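Participant: model the structure of this input:
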Amino acid sequence: MGKFVITTDKSGQFRFNLKAGNGQTILSSEAYKTKASCNNGIESVQKNSQDDSKFERLTAKNGSPYFNLKATNGQVIGTSEMYSGNDAMENGIASVKKNAPDASVEDNS
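Facilitator: Sure thing, here's the model as predicted:
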């Protein structure tokens, strides 16, 4: 079962990672100034991850595919790792869809 892990970065801002059941990070957030905003970001991932149109499939400059998950307002709420190919990226999207809705939250901030 997946989980969201909240941490603080060097500047004291909050971030979360969505981890799959095997512990692999499948989605990383932007930095948030407050924990409340970070928690709102998690709720937004849980809600928007079920809508395939919210996944923006992209290609990095080095040719690696990756994706962003966007909120209803178009703001990016999470970014994936770089993948070796499109099939691997689609598997990552499927993992977010599967894990995000019922993921627990682990606060390590």
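Participant: can we go C-alpha only for contacts and neighbour counts from here?
Facilitator: Noted.
Participant: please enumerate the helices of the protein.
Facilitator: Here the chain has its helices, by DSSP state H, at 35-48, 86-99.
Participant: what is the last one packed up against?
Facilitator: In other words, helix 86-99. Applying 3 or more Cα pairs under 8 Å, 6 or more residues apart in numbering; DSSP states H and E, one finds that helix 86-99 contacts strand 25-28, strand 65-70.
Participant: tabulate the ones you listed (CSV), appending distance to residue 13.
Facilitator: Converted to CSV, the helices and strands packed on helix 86-99 look like this (distance: least, Cα to Cα, whole Å):
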stretch, distance to residue 13
strand 25-28, 14
strand 65-70, 20
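Participant: for the comparison step, fold the sequence that follows:
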Amino acid sequence: MAHYFEIKKNKAGEFVAYFKYDSETIFWTEGYSSKASAKNAIESILKNGPGAEVRDEA
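Facilitator: Modelled structure (predicted):
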């Protein structure tokens, strides 16, 4: 699959969820103190993201 989420620890020891496409990071979440919280962030993105509107303010 060309796109995926990846959870890694940052330098501060927090868990961060990265969304990647062809191994390139597209966006990432804030740092969380637990891996479960990072997984919850991914679930929220998957649940709420598909219906998000696009705002073009250029």
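Participant: how about the helices of structure 1, which one is nearest residue 5 of structure 1?
Facilitator: Among those, helix 35-48 comes nearest to residue 5 of structure 1, with 9.7 Å by Cα to Cα.
Participant: neighbours of the aligned partner of residue 41 of structure 1 in structure 2, how many?
Facilitator: Alignment note: residue 41 of structure 1 maps to residue 41 in structure 2; criterion TM-score structural alignment. Neighbourhood size, residue 41 of structure 2 [other Cα atoms under 10 Å]: 17.
Participant: nearest residue to the middle of structure 1?
Facilitator: With the centre of structure 1 defined as its mean C-alpha position, the nearest residue by Cα atoms, centre = their mean is residue 27, 2.7 Å away.
Participant: ok, back up a step: of all the helices and strands packed on helix 86-99 of structure 1, which lies closest to residue 86 of structure 1?
Facilitator: Among those, the nearest to residue 86 of structure 1 by Cα to Cα is strand 65-70 (6.1 Å).
Participant: gap between stretch 23-30 of structure 1 and the chain center?
Facilitator: Counting by Cα atoms, centre = their mean, to the nearest Å, stretch 23-30 of structure 1 is centred 5 Å from the centre of its parent chain.
Participant: thanks a lot, catch you later.
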